[in-house]
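S.K.: Just need the structure, nothing else, for what follows:
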Amino acid sequence: MKIEFAPLNIPLARRLQTAAVFQWVFSFLLLAQCCCGVFIILLLGNYWFLPVLYALWLYIDWDTPQTGGRRSKWIRNWTVWRYFKDYFPIHLTKTSGLDPSHNYLFGFHPHGILVAGAFANFCTESTGFKELFPGLTPYLHILPLWFGCPFFRDYVMSTGLVSASKKSVSHVLNYGRGGNVAVIVIGGAEESLDAHPGGLTLSILKRKGFVKMALKYGAHLVPVFSFGENELFKQVANPRGSRLRTLQEKLQKIMGFALPLFHARGVFQYSFGLMPYRKPIHTVVGKPIPVRQNLNPTLEEIEQLHQTYLQELRILFDEHKQNYDIPDHESLIFK
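M.R.: Here you go, the predicted model:
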């Protein structure tokens, strides 16, 4: 394979963008493991009292990821996130005003490989969420297991990430004054296995828990589609029924998260690596679906609202797909 190296005369701004994305990829893929390693090394060394004290703090602070987290305005405004956003670049588009007296549940689609659009738009201030939606505070929900990792948990909470547990979502949506936004990547780990360039398959037909939560707390549902999310990486072919896909699905059930075999470009060359391609991401926030609070919704009521959500999600995609070079005959595939 011929390797295409990056030219030497790349502008400084682009180099800084690459560095910003490199640290993000490292944080997503390896930082948790490194933090656990540091914890063990300290525990076995002369500074054993430091991890012991941290373990005590962890015990006391255990429920914080389920009670709104501990965000840092300073970290969310780091300059590195502006370079991160400009690398692709990532844009946030508003289609309708959202009343801050209500709470909202944003359904984010698709998952992609590393959910770059969701992170940039809802865990940093780089794309202008506060200006577009004044009075709203977004909380991006991720797998609870990440909050058991020492040190790493504190870093990710500082960006606004919180647990995807029912208790956590309930805490966000039950805020009496309104203005909270629970952002849930509906397709979850399962959907990442379908994250191929050009892919429009969403794992959503059996996922109705978010609808039940919206009904229980009277949170308005808002479909969000991130155009370009699946274009950032290439994934090893894994059609349903193949040995690889079967293995990936089994591992997902055991571990709770998926292991897509993906690749893209490198830092100093464009031929291979785990850095995403420079492909634009356009995250479009749809109009809200009004939801009346129902503490004990029936299965029929959940199904009816779920169907309404699917219809609004499809309408959102169809109305905007031509703006982002998706052929008119292409449509979403729900599974």
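S.K.: Please count neighbours and contacts with C-alpha atoms only from this point.
M.R.: Fine.
S.K.: give me the number of residues near Ser96?
M.R.: Ser96 is flanked by 12 other residues according to other CA atoms under 10 Å.
S.K.: For it, which residues are in contact?
M.R.: Ser96 makes contacts with 285-288, as judged by CA atoms under 8 Å, 6 or more residues apart in numbering.
S.K.: same check, this time on Leu232
M.R.: Contact partners of Leu232, counting by CA under 8 Å, 6+ apart, are 113, 197, 264, 276-279.
S.K.: List just the nearest of those to Val172.
M.R.: Relative to Val172, the closest of the contacts of Leu232 is Ile113; by CA to CA it sits at 25.7 Å.
S.K.: now the other sequence, so there's something to compare against:
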Amino acid sequence: MKFHKLNLAALPDNLYNNQTHVKKWLELVTSSEDGFAPNSLNQVQPVERDVEIERLAGIAFYMLGNVLPFALPPLLISTLFSETGAFILKFVLGYFTILYTVTKYYNGKFIKKYNRPSDLSPIDTKDNQYLHTERNNQKYLSVQFVWPDTLQRPAFENQPMIFCAIPHGVAPMGITAYPFWSKLFNDKLCHWTCAPVILKIPILQKYMKGIGYIPAKASNISDTLTKKEENVGIILDGIAGMFQSHDEMAYVKKRKGIVKIALRCGVPLVPVYGFGHTSLWKVVVDPFGFLEALSLKLDVSLTPFFGRWFWFLGPPVRVPICICMGDPIKCPKVENPTQEEIDKYHGLLVKGYEQVFEQHKKAYGWGDKVLKFV
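M.R.: Model prediction:
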């Protein structure tokens, strides 16, 4: 089988814009008949100093920003009872201010460097996906895309798809290469899904919605696929997958809802495996599973994690990310799919994950690893 590879990190900056025709990107694609050479997909590439600093502060700021709305109320209450609580609150707010200041400075710098507008467009979601922060993610993590010839244009130019990515890890950084999902395989905007609560966090919701995120609900996904006729991306193992990040374990055995949606809409499912996602952060998992159970109940992660230099809630280790796609699973349009039909295509999706992992694991330097399904 023929495979194609695009080095996103090495893409010239002048080609990273909504006006560039996809042919310009495809001219930079490397192809191979039998897959890629061992250890060829796991190379950490040099990164500009300003990009690295921006990502160190920017990702830490983003991570803290996700946590702060939930942490502030108990911190404020703690100040009423102890001086320690007041000290912790001052420290957190001071740390947040420093991250904000550094991020703000570099935001202005990269807006000019990449010739980007200073704010999101209210009408052009596709253009919004070319954020300078996500461009720097690609460079910081040496991101590459690999896909089979069965997904190559023009195979699905006129049909929306569902990209089903695993593993989640602490944060699936590879999917933040948003423009590539919306241009490489067809010209349909790709909407990634997230927990509904994320789209209610002040400030963050503006940017998430501005680049096309939708709630991970069946109605929103179905409307996007059928009424808008646009692509959808989903991290299939979700919050549960964060607690499996100590190993290559796919929490997908019970994740059949997306298959039912695909059958009702008659759209293909694309298995996607993100090599490197489980190595970006060190997750602290309690032995009793309390945090996991509570996180699943609230649909939000409550587990502590450490990044580069053992930085609490900090930026990830500079591990190369390789996003590998498998053969699309073509689903027939079935208005009311039976459980047998759902199980059949879910089995094909699981098989797709296994195949894509086995096909590329040696090229990523993971020849001795096995993908386990839970």
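S.K.: What would you report as the TM-score here?
M.R.: Aligned and superposed, the two chains score 0.75 in TM-score terms (TM-score structural alignment, normalised by the length of structure 1); 275 aligned residues with a CA RMSD of 2.5 Å.
S.K.: can you give me the helices for structure 2?
M.R.: 22-26, 49-78, 83-113, 125-128, 132-140, 178-181, 204-210, 218-226, 238-242, 257-265, 290-298, 339-360 (DSSP state H).
S.K.: which outside residues touch stretch 340-348 of structure 2?
M.R.: 256, 259-260, 263, 329, 331.
S.K.: Export those residues to a markdown table and append columns for distance to Tyr130 of structure 2.
M.R.: As requested, the contacts of stretch 340-348 of structure 2 are exported to a markdown table (distance: CA to CA, whole Å):
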| residue | distance to Tyr130 of structure 2 |
| --- | --- |
| Lys256 | 32 |
| Val259 | 30 |
| Lys260 | 32 |
| Leu263 | 31 |
| Ile329 | 29 |
| Cys331 | 31 |
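S.K.: and which of those is nearest Asn136 of structure 2?
M.R.: The closest of the contacts of stretch 340-348 of structure 2 to Asn136 of structure 2 turns out to be Ile329 (CA to CA; 31.9 Å).
S.K.: For the closest one, give me its contacts.
M.R.: 268-270, 345, 348-349 are the contacts of Ile329 of structure 2 under CA under 8 Å, 6+ apart.
S.K.: need those residues in JSON lines with neighbour count and distance to Lys200 of structure 2, can you?
M.R.: Formatted as JSON lines, these follow (neighbours: other CA atoms under 10 Å; distance: CA to CA, whole Å):
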{"residue": "Pro268", "neighbour count": "21", "distance to Lys200 of structure 2": "30"}
{"residue": "Leu269", "neighbour count": "28", "distance to Lys200 of structure 2": "28"}
{"residue": "Val270", "neighbour count": "22", "distance to Lys200 of structure 2": "29"}
{"residue": "Tyr345", "neighbour count": "21", "distance to Lys200 of structure 2": "33"}
{"residue": "Leu348", "neighbour count": "17", "distance to Lys200 of structure 2": "35"}
{"residue": "Leu349", "neighbour count": "24", "distance to Lys200 of structure 2": "31"}
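S.K.: Run through the strands of the stretch 151-300 of structure 1 in chain order.
M.R.: Ranges of strands within the stretch 151-300 of structure 1 are 161-163, 180-185, 201-202, 220-227, 234-235, 262-263, 281-285, based on DSSP state E, counting those that start in this stretch.
S.K.: Which one of those lies nearest to Leu332 of structure 1?
M.R.: By CA to CA (comparing all of the strands of the stretch 151-300 of structure 1), the closest turns out to be strand 201-202, at 6.2 Å.
S.K.: Give the aligned range of the closest one in structure 2.
M.R.: Mapped onto structure 2 using TM-score structural alignment, strand 201-202 of structure 1 covers residues 249-250.
S.K.: After superposing, tell me the mean distance of the matching stretch to structure 1.
M.R.: Superposed on structure 1, stretch 249-250 of structure 2 shows a mean distance of 0.7 Å to its aligned residues (mean CA distance after the TM-score superposition for structure 1).
S.K.: what about that stretch, distance to the chain center?
M.R.: With CA atoms, centre = their mean, to the nearest Å as the basis, stretch 249-250 of structure 2 stands 16 Å off its chain's centre.
S.K.: Need the residues that contact that stretch.
M.R.: Contacts of stretch 249-250 of structure 2 (CA under 8 Å, 6+ apart): 166-167, 237, 241, 244, 371-374.
S.K.: Tabulate those (JSON lines), appending neighbour count and distance to Asp127 of structure 2.
M.R.: Converted to JSON lines, these look like this (neighbours: other CA under 10 Å; distance: CA to CA, whole Å):
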{"residue": "Ile166", "neighbour count": "27", "distance to Asp127 of structure 2": "26"}
{"residue": "Pro167", "neighbour count": "30", "distance to Asp127 of structure 2": "27"}
{"residue": "Asp237", "neighbour count": "24", "distance to Asp127 of structure 2": "28"}
{"residue": "Gly241", "neighbour count": "24", "distance to Asp127 of structure 2": "30"}
{"residue": "Gln244", "neighbour count": "21", "distance to Asp127 of structure 2": "34"}
{"residue": "Leu371", "neighbour count": "15", "distance to Asp127 of structure 2": "36"}
{"residue": "Lys372", "neighbour count": "11", "distance to Asp127 of structure 2": "38"}
{"residue": "Phe373", "neighbour count": "13", "distance to Asp127 of structure 2": "37"}
{"residue": "Val374", "neighbour count": "12", "distance to Asp127 of structure 2": "38"}
